[in-house]
Each structure stands twice: as C-alpha cells, then as structure tokens.
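**Student:** Quick one: sequence and predicted model below, then my questions.
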Amino acid sequence: MSEQTPPPESLLPYDRWTEEAMRNVALRALEFAARNGLPGEHHFYLTFRTDHPETKVPGHLKARYPQEMTIVLQHQFWDLTVDRAEQKVSVGLSFGGVAATLVVPFAALVAFWDPHVRVGLRFGELSATDGEADEVPEAVAPEPTPPAEPSEPKTDSPAQVVSLDAFRRRPNKE
C-alpha cells in the first residue's frame, strides 16, 4: 500500500472500543481505590467537564471553573464511589476547608493521570444519545509539574502526545 493511498474505512468501531477500554482502565483504578484505598504513592488527577449537564459541583466551584476542572485524589478524600449502572463517579473533597461532594458522569471525564507510575489517559467526548466515542482517544503525558491545589486552572498549552509503549515496563536484559 503506498503512502498516498488512504486506509480503507473500517466497518468495525475500533475507535469506540478503544475509548471504552481506556475509560474502563481509569474506572477500574477508581474502583480499586474506593474498595482498598490508594496503595503506596499512587494518587490520581481527574479532569472533567464542569459544564456537562449531569456534573454536580458546588456553585462557587462551577463559577470558578465554568468548563473544566482537575481534582487530586491523594490524602484527603472520602466516599469515593463508581456507579456503573448510573455511569457516574462521586467523591467527597475539601475546598478551602469546605467539604463538598462532586458527582461526575463518565461522559464528562476528560483525563486520568497517576503520576506515581506515569500512566495518563485522555478521553474523547461521548455522544449524549448513545454513549459512543466520537473520536479516537490518545495517551498523553500531562504536564510534569501538576497543579499544587486540586482546583488550579489548567493552561491552554497543548498536551504532549506519546506512544503507549512509553508506559510499558521493559524487562532488564543483563
């Protein structure tokens, strides 16, 4: 096949399957943390759309972050639940000493990042009608120094796209 010939259109929904698999990785990590707590130095950054109609955040946070917000699940969070039937994640966090419960639909998730092991996933938008992925997601390496506070605004700098091979562990060849 020459480089100028476009690949044939797939009759299989690989992009949707990939999106579902990547979301499932993030959800399984959250479910593990909900059951067992975070092991070792693992901690999660979750980025989600605050403007999604089913996202529930306190008004003062929605006013401060009208489109997107990143939270950190590390030392002080509670009541983390992943409800696959409702397709939502909920968690309790403290913002400036004020407790709040956030409810984030799976469709509003934008990114998942575990900096301890450098696992980062970025998600495409889900269709509101059928939950299918509209675009193929790509693995990304978020900024090397994430925000110090869970509610710091993100910069508009483009994400660095990397191959999934960068996250795979390789055996020592000695």
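**Tutor:** It's in. Numbers count the residues shown, from 1 in each chain.

**Student:** From here on, just use CA atoms for contacts and neighbour counts.
**Tutor:** Noted.

**Student:** Which parts of this structure are strands?
**Tutor:** Under the criterion DSSP state E, the chain contains strands at 44-49, 68-73, 77-83, 88-95, 98-105, 109-114, 119-122, 140-141, 160-161.

**Student:** which residues are in contact with the third one?
**Tutor:** Yep, that's strand 77-83 we're talking about. Surrounding strand 77-83, the residues in contact under the criterion C-alpha atoms under 8 Å, 6 or more residues apart in numbering are L27, L30, E31, A33, A34, K88, V89, S90, V91, G92, L93, S94.

**Student:** ok, and here's another one to check against it:
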Amino acid sequence: MAKTIDYGNLMHEAMRGLIRKVLAAVAQEGLPGDHHFFITFDTMHPDVELADWLSDRYPEEMTIVIQHWFDNLEVSADGFAITLNFGDSPEPLYIPYDAIRTFVDPSVEFGLRFETQEYDAEEIDEDEEELPQDAEVKAFAPKDEDDKPAGPKEAEIVSLDKFRK
C-alpha cells in the first residue's frame, strides 16, 4: 500500500472522466446551445493519431475547436476519435485523454488545465507506481454584489500545490 494518497493523479482521473462524459453526450445528442470546445493536446503523445502534415505543422501541441463542423465523434474509455475540417480537408484524429493539456468551453466560462511537475529522484518514493501530477481546475462560484448566487463570474484558479506539504 502506498504511504500517501496521490491526490494529483486522482484529480486528473476525475477530470478526464468529466471530459469523457461530456464528449459522449455530444456524440449522442450533438452540441447543445452555444457550447463549443477548445481542446489543446500533446501531439507527441505516443497514442495520438493525426495526419503527418498536421504533426509536422504542430510538433508539440495543437488546439482543436469542436463547434460548427465535426464528424464521426467516437468516445471510448481511453480517448476519442473525431474528424475535423482543416482548410476544406477533413482529417481524422484520435486523442487519448491523457494527451489533453486543456479543455475549455468558453460559452459557459469552464476550463480544465492538466499540468505535470518535474520531481527530483530523491523526492519520489520508491513504492509509488507513478509520478505525482499537479492539476489546476478553473472553478466558478457565481455571486452577485450581495454575495448571493448569481450569473457567471470570472474564473478562479485553484492549484493543488496549495494542499501539498
């Protein structure tokens, strides 16, 4: 049994589950209202699948927009496949959830950012199976001038580093 609870990886897992559920709903029912997504992902991730010309053009990361035109959205437990239009050229992509760096729905001011932190070898416990990861979540707590619930307000970033010793 691990000597500590790995909250960073647990949070990442929960946030990726949220993305999976949102994309699964969109695959079945389409995008509701003004919702649309900006998804930035690591193009160097070994399980990302994209055309060679796209990986040449975006050698480190790429941001896709899921809004007006997309096709063949298929959501699985590990990632999602989608066909997007790049300059009148439909291109299929496969993006594993653990390649995602940011997921933003600007229509409702919601966003998630996944970050990893470098650790010295001495800081890593030998019993740990994975390196701990830090995550930031943009949390929204709408309130009006009387501190009562109201419409959306600006994002407040909460970093897991605040809770580390």
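**Tutor:** Everything's here; your move. Keep in mind it's a predicted model, so treat the numbers as computed, not measured.

**Student:** quick one: TM-score?
**Tutor:** Aligned and superposed, the two chains score 0.73 in TM-score terms (TM-score structural alignment, normalised by the length of the second structure); 132 aligned residues with a C-alpha RMSD of 2.0 Å.

**Student:** before we move on, back to that, dump the strands of the first structure to CSV, plus mean neighbour count and distance to D15 of the first structure.
**Tutor:** Shown next, in CSV, are those (neighbours: other C-alpha atoms under 10 Å; distance: least, C-alpha to C-alpha, whole Å):
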stretch, mean neighbour count, distance to D15 of the first structure
strand 44-49, 22, 20
strand 68-73, 21, 24
strand 77-83, 17, 24
strand 88-95, 17, 22
strand 98-105, 17, 20
strand 109-114, 23, 16
strand 119-122, 22, 13
strand 140-141, 21, 16
strand 160-161, 11, 17
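
**Student:** can you list those in a markdown table and add distance to T55 of the first structure?
**Tutor:** Output for these, formatted as a markdown table (distance: least, C-alpha to C-alpha, whole Å):
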| stretch | distance to T55 of the first structure |
| --- | --- |
| strand 44-49 | 7 |
| strand 68-73 | 11 |
| strand 77-83 | 14 |
| strand 88-95 | 9 |
| strand 98-105 | 5 |
| strand 109-114 | 10 |
| strand 119-122 | 18 |
| strand 140-141 | 24 |
| strand 160-161 | 27 |
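
**Student:** rewinding a little: return the member of the contacts of strand 77-83 of the first structure nearest to P13 of the first structure.
**Tutor:** Nearest to P13 of the first structure among the contacts of strand 77-83 of the first structure: L27, at 21.1 Å, using C-alpha to C-alpha.

**Student:** List the residues that contact the nearest residue to E61 of the second structure once chain neighbours are set aside.
**Tutor:** For E61 of the second structure, the nearest residue in space outside its immediate sequence neighbours is D42; the separation is 4.5 Å by C-alpha to C-alpha, 6 or more residues apart in numbering. Contact criterion C-alpha under 8 Å, 6+ apart gives V48, E60, E61, M62, A99, I100, R101 as the residues in contact with D42 of the second structure.
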